[in-house]
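K.L.:
pasting the sequence and the predicted coordinates here, then a few questions.
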Amino acid sequence: MSAASLPSSLLPAMRTILHSGLHLIMTVGLILVVLAVVVNITRKAPIKQPR
C-alpha cells in the first residue's frame, strides 16, 4: 500500500497521527534511558562476601 492509493483527504490526519505517535515513542524511550542512567549512577555496588 502506498500513499497514492489512500484517499487524499485522509493523508494530513494520518501524517499527524504518525508523527505524534513517533514523538511519543521517542519521548518514552528518552525517559527510560535517563531513568536507567540515574539508577546506574546512584546504585551502590553490592558488598562482597569474604570467602
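P.N.:
Yep, it's here. Bear in mind the structure is a predicted one, so any value in this text is a computation, not a measurement.
K.L.:
going forward, measure contacts and count neighbours with C-alpha atoms only.
P.N.:
Noted.
K.L.:
how far away is residue 37 from residue 31?
P.N.:
10 Å (C-alpha to C-alpha, to the nearest Å).
K.L.:
next one for the comparison:
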Amino acid sequence: MRRRRQKNDRRDAQHLLDLLTQGEFPTVWRPSPQEREQRILIRHLVRLVRQRTR
C-alpha cells in the first residue's frame, strides 16, 4: 500500500510554481459569450416546460 505524504503548503506552492514555470499548469475552460447565452435560453426553456407540465 502506498503511503500518502502529509499535506504541506510550502510543498504544494512549490509544485504549483513548477507546473507554472514548465508550462504545464492546467487551464480553465470558460464558455464563450454565445455558449453562455445558449445556456441561459435553455435554462429558461426548461423552467417554462416544468411550469407548464405541473
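P.N.:
Here it is on my side, so go on. Owing to the predicted nature of the structure, the values given are computational and were not obtained by experimental measurement.
K.L.:
now the TM-score, please.
P.N.:
Overlay of the two chains. TM-score (TM-score structural alignment, normalised by the length of structure 1): 0.45; 24 aligned residues with a C-alpha RMSD of 1.3 Å.
K.L.:
in stretch 39-52 of structure 2, which residues are buried?
P.N.:
Buried residues in stretch 39-52 of structure 2, counted by 16 or more other C-alpha atoms under 10 Å: none are found.
K.L.:
hey, where'd the helices end up in structure 1?
P.N.:
With helices called from DSSP state H, structure 1 shows them at 11-42.
K.L.:
distance of residue 18 of structure 1 relative to residue 12 of structure 1?
P.N.:
Taking C-alpha to C-alpha, one finds residue 18 of structure 1 at 10 Å from residue 12 of structure 1.
K.L.:
out of all of them, which helix in structure 2 is the longest?
P.N.:
If you go by DSSP H, structure 2 has its longest helix at helix 33-52.
K.L.:
and residue 16 of structure 2, how many neighbours?
P.N.:
15 (other C-alpha atoms under 10 Å).
K.L.:
try residue 11 of structure 1
P.N.:
Using other C-alpha under 10 Å, residue 11 of structure 1 is surrounded by 13 other residues.
K.L.:
relative to residue 17 of structure 1, how far out is it?
P.N.:
Computed with C-alpha to C-alpha, the distance linking residue 11 of structure 1 and residue 17 of structure 1 is 10 Å.
K.L.:
then residue 37 of structure 1?
P.N.:
Look at residue 37 of structure 1 and residue 17 of structure 1: by C-alpha to C-alpha, they are 30 Å apart.
K.L.:
same check, this time on residue 38 of structure 1
P.N.:
Residue 38 of structure 1 is 32 Å from residue 17 of structure 1, by C-alpha to C-alpha.
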